[in-house]
Every structure is written in structure tokens, then in C-alpha cells.
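1. I would like the atomic coordinates for the input below:
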Amino acid sequence: MKIVIINYGAGNIQSIKFAIKRLGYEAILSHDVNEIRNADKVIFPGVGEASSAMKKLRESHLDKLIPTLTQPVLGICLGMQLMCNGSEEGNTKGLGIFDVDVVRFSKKVKVPQIGWNQIAKLKSVLFNDVDEKSHIYLVHSFYAPICKQTIATSSYGVDYSAALMHDNFYGTQFHPEKSSDIGERILVNFLKM
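-> The predicted structure is shown next:
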């Protein structure tokens, strides 16, 4: 199985690569259009600020490629947010895969949300053998509101989308690579799709 982690200069790619290796698989880091297109599974990570990350995607023409992929694609954290219509962060236009706009948490809560939180209302094979109220690890100041593509929720001052799905595209606001056994189970479920 060919697993490609998109390397566009805005990701926590090494920790994801190590997590995949712990599961017994090898992943390659690439920004090559053909290599990504020919992968069996694609992981789209992201850490940082939305508008600068989107600029990097446009510069490498990955903004045009990613929405056309037909294999399973997993966006993580900022990767998931960039797959949405847009984000309040830097007034950024997204890839439009998930039909929702990312917004900032209200001033009533401390941002960023850092640490462990629970996921609930789990839908999709991504969460096979994952229990309701399992704990996952998050670091974020912006979130996708609950929408028709929500397949898991979490709560931090407001209920929000912890995971999204549309066709072959999946996104997690949390970091499965940092979410212990639960995160490993979610990664295995994705790799077995």
C-alpha cells in the first residue's frame, strides 16, 4: 500500500510518519502531484495559520489537485479546516470539499484549546471499534460548526465538528497521531478503507 503524506511546508508531518510506522506501514512525504495522485491513501496534515498554509498549497498547485483525488484522503487539524469552504482565520478561501465555514471560538473560552477532550456522536467506519466519549488530543483556536457532514462532535464552550466526511474525504480536528490508542485505532481504520 502506498501512503503519501502531503508535504507542503505546513504540517506536523514527522509525527504522522512515525505514527504510521508504529502501525507497521511506511509512508512517504511528497508534494509531487503524480505521486499524490497515484497513492492508495493520502494524508493531508496541517499546523499553523490558514491563509499562509493555503498560499503554500496554491504555489504548489495542490489546491487544484486535492479536491480531485478519488482515493481515501484524511485531513488532520488545519488540513481538515483547509478542506472546508473557508476560514475566518486570515479570511481564507478553502478547498470547498466540506460545505462549512471555519470560525473562531468565542472570547468566552481560552484559546487555543489545548489538550484532551471527548468525541461523541460517532458515525462512519473511521470510528469502528472507537467508543463514544473516547478522549482525543486537540490544539486549535478555530473550529468547523456542526453540519450535515459532521461524523463526530466535541465540545469547548460550544459543540463543534471533531470530524467531517464527504465521499472519500475525511477530516479530523484532533490529532490522531497524538491521541494514543484511540488515535491509532482511527488511523488503522483509515488505512484499511
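2. please count neighbours and contacts with C-alpha atoms only from this point.
-> OK.
3. ok, the residue most central in space within the chain - contacts?
-> Nearest to the geometric centre of the chain sits I76, at 2.0 Å (Cα atoms, centre = their mean). Each residue near I76 by Cα atoms under 8 Å, 6 or more residues apart in numbering is listed here: I43, F44, P45, G46, G171, T172, Q173, F174, H175, P176.
4. one more time with 7 Å, if that's ok
-> When contacts are counted by Cα atoms under 7 Å, 6 or more residues apart in numbering, I76 touches F44, P45, G46, G171, T172, Q173, F174, H175.
5. compare the residues you listed and tell me which has the most neighbours.
-> G171 (30 neighbours; other Cα atoms under 10 Å).
6. what's the first helix or strand after the helix or strand containing that one?
-> Using DSSP states H and E, G171 falls within strand 169-172. Of the helices and strands lying after strand 169-172 in sequence (DSSP H and E), the nearest is helix 180-191.
7. look up how far G75 lies from L187.
-> 12 Å (Cα to Cα, to the nearest Å).
8. again, but for E59
-> The gap separating E59 from G75 is 19 Å, by Cα to Cα.
9. then Q118?
-> As for Q118, its distance to G75 is 19 Å (criterion: Cα to Cα).
10. follow-up on the earlier one: and the contacts of I76 as JSON lines, adding distance to K17?
-> Below are these laid out as JSON lines (distance: Cα to Cα, whole Å):
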{"residue": "F44", "distance to K17": "12"}
{"residue": "P45", "distance to K17": "11"}
{"residue": "G46", "distance to K17": "13"}
{"residue": "G171", "distance to K17": "17"}
{"residue": "T172", "distance to K17": "17"}
{"residue": "Q173", "distance to K17": "18"}
{"residue": "F174", "distance to K17": "16"}
{"residue": "H175", "distance to K17": "13"}
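11. just give me the closest of those residues to G96.
-> Closest to G96 out of the contacts of I76 is G171 (12.8 Å), distances taken as Cα to Cα.
12. sequence B follows; please return its structure for comparison with A:
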Amino acid sequence: MASPTSVPGVRPTVAVLDYGSGNVHSAVRAVERAGATVELTDDADTVLNADGLLVPGVGAFSAVMEALAASGGTRWIGRRVAGGRPVLGICVGHQVLFDEGVEHGVRTEGMGEWPGLVEELQADVLPHMGWNTVRPPEDTVLFRGVEDERFYFVHSYGVLRWQFDQSISAMKPPQVTWAHHGTDFVAAVENGPLSATQFHPEKSGDAGLQLLANWLGSL
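-> Here you go, the predicted structure:
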């Protein structure tokens, strides 16, 4: 596994946002194994001052957005991104970064960090559950060394169309990783301080740990 920090003996600090989502303890353990000092927290100062913030998410888009807003999480994520402070979203924590989600005909506004719609996958079998390959871009940081590995997915919804208009931004375009289940969907995005994965790196064995170590190395 690659070293997560260039300073010998120094472990980056990561806050795992505690806003009522499930699956947080496996995420905490995985990030610790990848090389960070981790705190599960809903404290604003800790969230804002950690080297990295991890935002987990399971369940419905609308429920996650409601819980994030109620806890102050959406505001803290926005402040970190605006200040160039790294954030990593996982699963529904990835989905809510887009403009909106549609589940069972109900539209819910997302955080709008990236344009796009989270909708039901066009596949014969749902949920998409299990291991799958991904197609990262050549200049990826997150997938360095694990470009050809498989990652663990559990979801029925995703972003099927990438809608980023580079003509309105002078910044480097986001790096988009794709996967396929019935149709192509966005499996991950790397966009400066803001990264996110549709799959669960904390459930993806050695490949997931390497991806988390790569993220820590970017902090």
C-alpha cells in the first residue's frame, strides 16, 4: 500500500461526518487502516479543521439530504470545498453532491456541487450489488495502482449522464470514472478538493484500502 503522507510518522486527520447515516464504523476502521487518525464526529470545529472529511451515506437520497441539512453537514461540506479543504463522499454521500435526485417520482434537491441527476439505473436486476470493474481516466489520483481492480457496489440509483459544461469554468475539468450495470453510470468523480465514489471503498478489500490511501496522500 502506498504511504498516505509524505511526512514520516505523521498521520493525516480525517473527520467522518456523523449525521445519522449507517455504515459509519466500517468507514472509520477502513480509513484508520489506510493510514489516518480518524474521528467520528458531528462537531463543527472538528469537521472544518480536519485534514480530510469523509461523508458516508446509505439509504434514500431524500433522507440523506434531510439529515445532512438538519445536522449542518451541507453547510460544512460547502465551506470546506469553497476553502479548498478535501472532502470524500461515499455512495449516497456521492449522489447528494449532484443537483438533484429522483426516487419513486419524488424529486429532491441535492447540494449542486456538480450538475446532474441521480436516477434509477436502467438494468434488469436491481439493486446493483456486488463487485464490478471501473474505467478511470488516465490522470486519476484516486485509482492510481488499482485501475484494473474491482470495487464493491450496493445501489439502485446513479448518475447516468455527466453534464459538466467546461466552457463555464476556467478550472481543470473534473476527472470522471465510469462503471456499467445495464447502462453506464458515474462510479467516481475527482474535482480538486472534492472527490466521491458510488461504490464502497471500505467494503472493497485491498483495492479499497489503496484508494483510501491515495486520497489520504492527496490531503
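13. tm score of chain vs chain?
-> The TM-score (TM-score structural alignment, normalised by the length of structure 1) is 0.93; 191 aligned residues with a Cα RMSD of 1.5 Å.
14. Q118 and G75 of structure 1: which is more packed in?
-> Neighbour count, other Cα under 10 Å: between Q118 of structure 1 and G75, G75 has more, with 26 against 17.
15. which ones are touching the aligned residue in structure 2 for the more buried one?
-> When structure 2 is aligned by TM-score structural alignment, G75 of structure 1 is paired with G89. When contacts are counted by Cα under 7 Å, 6+ apart, G89 of structure 2 touches L54, V55, P56, S195, A196, T197.
16. hang on, the fourth one packs against V176?
-> No - the pair S195 of structure 2 and V176 fails to qualify as a contact (Cα atoms under 7 Å) at a distance of 9.9 Å.
17. overlap in contacts of these two?
-> Jointly contacting S195 of structure 2 and V176 under the rule Cα under 7 Å, 6+ apart are V189.
18. comparing those two, which shows the higher neighbour count?
-> Using other Cα under 10 Å as the criterion, S195 of structure 2 and V176 rank with S195 on top: 22 against 18.
19. corresponding residue for R33 of structure 2 in structure 1?
-> Aligned by TM-score structural alignment, R33 of structure 2 pairs with R22 of structure 1.
20. now do the strands in structure 2.
-> Under the criterion DSSP state E, strands of structure 2 are mapped to 13-17, 37-41, 52-55, 87-90, 98-103, 106-109, 114-120, 128-133, 150-155, 157-159, 175-181, 183-191, 194-197.
21. average distance between the fourth one and structure 1?
-> Compared with structure 1 after fitting, strand 87-90 of structure 2 deviates on average by 0.4 Å (mean Cα distance after the TM-score superposition for structure 1).
22. check the longest one too.
-> In the superposition against structure 1, strand 183-191 of structure 2 averages 1.1 Å from its aligned positions (mean Cα distance after the TM-score superposition for structure 1).
23. structure 1: matching residues for that strand?
-> Here strand 183-191 of structure 2 aligns to structure 1 at residues 158-166, judged by TM-score structural alignment.
24. contacts for that stretch, please.
-> By Cα under 7 Å, 6+ apart, stretch 158-166 of structure 1 touches 98, 119, 143-146, 149-154, 170-174.
25. show me what counts as buried in that stretch.
-> Buried positions in stretch 158-166 of structure 1, judged by neighbour count with 16 or more other Cα atoms under 10 Å: Y160, S161, A162, A163, L164, M165.
26. which one of those is nearest to M54 of structure 1?
-> When the buried residues of stretch 158-166 of structure 1 are compared for distance to M54 of structure 1 (Cα to Cα), L164 wins out at 19.2 Å.
27. skipping adjacent residues, who's closest to the closest one in space?
-> In this structure, L164 of structure 1 finds its nearest non-sequential neighbour in T150, 4.5 Å apart by Cα to Cα, 6 or more residues apart in numbering.
28. got a list of what the one you found touches?
-> Shown in contact with T150 of structure 1 (Cα under 7 Å, 6+ apart): S161, A163, L164, M165.
29. can you list the contacts of G89 of structure 2 in CSV and add distance to T74 of structure 2?
-> Compiled in CSV, those are given as follows (distance: Cα to Cα, whole Å):
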residue, distance to T74 of structure 2
L54, 13
V55, 10
P56, 13
S195, 15
A196, 15
T197, 18
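30. what's the farthest-apart pair in those residues?
-> Pairwise distances across the contacts of G89 of structure 2 peak at 12.2 Å for P56 and S195 (criterion: Cα to Cα).
31. select, out of the strands of structure 2, the one closest to F61 of structure 2.
-> Taking Cα to Cα, strand 98-103 is the member of these nearest to F61 of structure 2, at 6.4 Å.
32. list the buried ones in the closest one?
-> F98, D99, E100, G101, V102.
33. just stretch 32-45 of structure 1 next, same as before
-> If you call a residue buried by 16+ other Cα under 10 Å, then stretch 32-45 of structure 1 has these buried ones: I36, R37, A39, D40, K41, V42, I43, F44, P45.
34. show me what the fourth one lines up with in structure 2.
-> Meaning D40 of structure 1. Alignment note (TM-score structural alignment): D40 of structure 1 maps to D51 of structure 2.
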